[in-house]
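In: no sequence for this one, just the structure:
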């Protein structure tokens, strides 16, 4: 007889995975939708980015009252007011989760202006301002994992501020992010901060890797190349998890853990499937491992709730298999270093474009409200 523990389950939490929603809007807050998802879909966190806010502001009229109130305000100040208000309200919705999980989950992220991605000092200063403005212990400040972002990550953590590191694509950069995290906590301890409530996740992007690699495999066009489609992203993420296990079993980490620190959890980002030929839960069911976060757009969240079969850990112990997959991809003449470097640059650029759209939409709303 099959044991109950061997049966597929649709509860990621049973497998040690935390579900965060990759979306936020005033409408979700006003209607109680976010609170409902906490109950119905096991959502225990929220991530945001400039693209999400730009979409929320341009859809419907949920922000009309705020725009009228802010008419005549500088557009950048208005954007910060709108986004921090939404994040503060979401943090209040999730405060019960934050308390119940001992400050591990119940987190809501807000991103530093992406135009500062290559300015260390400005990023760190903006992170401190956003932290003070939102003024909630369960907020996380999102900082991109650019080379210039790494010291800003350490400086922000050293100030006792929780950080969501975003736009991680390569294993080399992920290791640098973990080093920046450990450095930041060491400095926070030296600065006298309580390490226990300082949270951090490392947002490792998934589907964009397949989109980029698959396009190159299609250009090659051989049967051998086509057979590798849809394999690179999951392999890349599984290798990242192996690196996480290595770093967070080190003596350096043990010293911080003994001082009360939480580990920086891997967060699988960009988990919505971009290729309709792939299962819509692919980047969830194939990346189940203890202690990870999976942040999902609404469509993926619904798909997992409806038909996602979570059979247990699908990551641990598969590093060699993943390494072999990446080696096979590179044997086709595809450089993963080149792919991930381009994805990072494109990621920053796309968020800058979304930020400009957010500014334009806000300005138009302010102008209309003041007319």
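Out: Happy to help now that I have it. This one's a predicted model, so the numbers in the text were calculated from it and none came from an experiment. Numbering: from 1, shown residues only.

In: When you work out contacts or count neighbours from here on, use the C-alpha atoms and nothing else.
Out: Noted.

In: Could you pull out the strands in the protein for me?
Out: Per DSSP state E, the chain carries strands over the ranges 18-21, 43-46, 107-111, 139-144, 163-168, 200-205, 265-269, 293-296.

In: another one to put next to it:
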């Protein structure tokens, strides 16, 4: 398929990919930048995580007034972080509400993550998700829950109570299959509990670039032509295989059992799509994962790069299952076990988010102390 004329993001949207922004800050909201991105660059959703909030709080003085109010009210650091992050997400949800209404609740969503320290605490995750859902109090919010083994029953329980969920930190095909099962079980519970399935949304955030960032150095260390030929192929192959699993699920009878009650599919969301190796094209993890019914959440740099020079060649996922499986087999022949790599990436991802959460707590604690003087 040849590329048509028009803005690259318009063409990406036309190919069935929802464009989301992986960033949020009070400055982005108050300056009107988020609204501008929705109007001009086809942005129809926002994702956040502890790293994004930690970065936002560490810059400028946009949060000083609220910190002063919180300090005067005697709020502790956990309460302050909760108030600040839910306020930002609520305001962003209001900006995206027209998109939510126009897309029949599918897009116009803003995600906020449970405390990452609860990743191995099922009950704590459920309670945190409920608290965040109630505090933001907007129908177009997603509660992000990590796809840990302990997170899976929390996903089911939360969906079963009518709460929309963004399942995050998915790296492996095995875990992704378990996530889709947890999603279906959650919708079945919600149906049986009397909830309107048309209002419950979910995406499954499958991480991309971190896979190449973990595997490419191993290939480089091997130093063979066979290894060099596989650089930059693992992440895209892994994601394409994940989409194949998704297609199997939505073609199945179990999905039809909830779809007939108005349920929306749990769309695959390509996360971590910023390029970490400057040798690669800066839009590669967008261009090579174009498939109708998916979401691509991009950091601001990737979003603007794609708007400038992104290429849409039509569907770049269909018909790639055999080729993708061969990449995984070729990696295994070189002694690189993709399952082992993705297990390590889950542990590392949680550690990074916990570190960012600690940074966020420290920044807010220092801010509270400063304004209290």
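Out: Sure, I can see it. Because the structure is a prediction, the values reported are computed rather than measured.

In: highest average neighbour count across the strands of the first structure?
Out: strand 139-144 (a mean of 28; mean count of other C-alpha atoms under 10 Å).

In: Find me the equivalent region of it in the second structure.
Out: Mapping strand 139-144 of the first structure onto the second structure (TM-score structural alignment) gives residues 141-146.

In: who's in contact with whatever residue of the first structure lines up with residue 182 of the second structure?
Out: Superposed on the first structure with TM-score structural alignment, residue 182 of the second structure falls opposite residue 180. Residues near residue 180 of the first structure by C-alpha atoms under 8 Å, 6 or more residues apart in numbering: 150-151, 153-154.

In: out of those, which are inside helices?
Out: 150-151, 153-154 (DSSP state H).

In: of all these, which comes closest to residue 123 of the first structure?
Out: residue 153 (8.8 Å; C-alpha to C-alpha).

In: so which of the strands of the first structure gets nearest residue 132 of the first structure?
Out: Nearest of the strands of the first structure (C-alpha to C-alpha): strand 139-144, 10.2 Å.

In: Mind reading off the mean deviation between that closest one and the second structure?
Out: In the superposition with the second structure, the average deviation recorded for strand 139-144 of the first structure is 0.2 Å (mean C-alpha distance after the TM-score superposition for the first structure).

In: Between strand 107-111 and that strand, find me the angle.
Out: 40 degrees (axes from the mean of the first three to the mean of the last three C-alpha atoms, to 10 degrees).

In: got the angle for strand 139-144 of the first structure vs strand 200-205?
Out: Going by the same axes, to 10 degrees, strand 139-144 of the first structure makes 40 degrees with strand 200-205.

In: what comes into contact with strand 139-144 of the first structure?
Out: Against strand 139-144 of the first structure from outside (C-alpha under 8 Å, 6+ apart): 87-88, 91, 107-112, 114, 117, 123, 127, 130-131, 149, 152-153, 161-168, 199-200, 348.

In: ok, back up a step: now the second structure: which of the contacts of residue 180 of the first structure match?
Out: Of the contacts of residue 180 of the first structure, the ones still in contact in the second structure (both residues aligned by TM-score structural alignment, their matches' C-alpha atoms under 8 Å) are 150-151, 153-154.

In: and the two most separated of the residues you listed?
Out: Most distant of these, by C-alpha to C-alpha, are 150 and 154, 6.6 Å apart.

In: more neighbours, these two?
Out: residue 154 (25 against 22; other C-alpha atoms under 10 Å).

In: coming back round to it: if we take the ones in helices among the contacts of residue 180 of the first structure, which one ends up nearest to residue 277 of the first structure?
Out: Once C-alpha to C-alpha is applied, the member of these that ends up nearest residue 277 of the first structure is residue 150, at 36.5 Å.

In: wait, what's in contact with the closest one?
Out: 120, 176-177, 180.

In: Equivalent analysis for residue 300 of the first structure, please.
Out: Residue 300 of the first structure neighbours (C-alpha under 8 Å, 6+ apart): 271-272, 280-281.

In: Apply 6 Å and report the result again.
Out: Neighbour list for residue 300 of the first structure: residue 272 [criterion: C-alpha atoms under 6 Å, 6 or more residues apart in numbering].

In: residue in the second structure matching it?
Out: Aligned partner of residue 300 of the first structure by TM-score structural alignment: residue 302.

In: what's the answer for residue 348 of the first structure, then?
Out: Aligned partner of residue 348 of the first structure by TM-score structural alignment: residue 350.

In: With adjacent residues omitted, what lies nearest to that match?
Out: residue 116 (6.9 Å; C-alpha to C-alpha, 6 or more residues apart in numbering).

In: ok, for residue 110 of the first structure, nearest residue in space, not its chain neighbours?
Out: residue 141 (5.2 Å).
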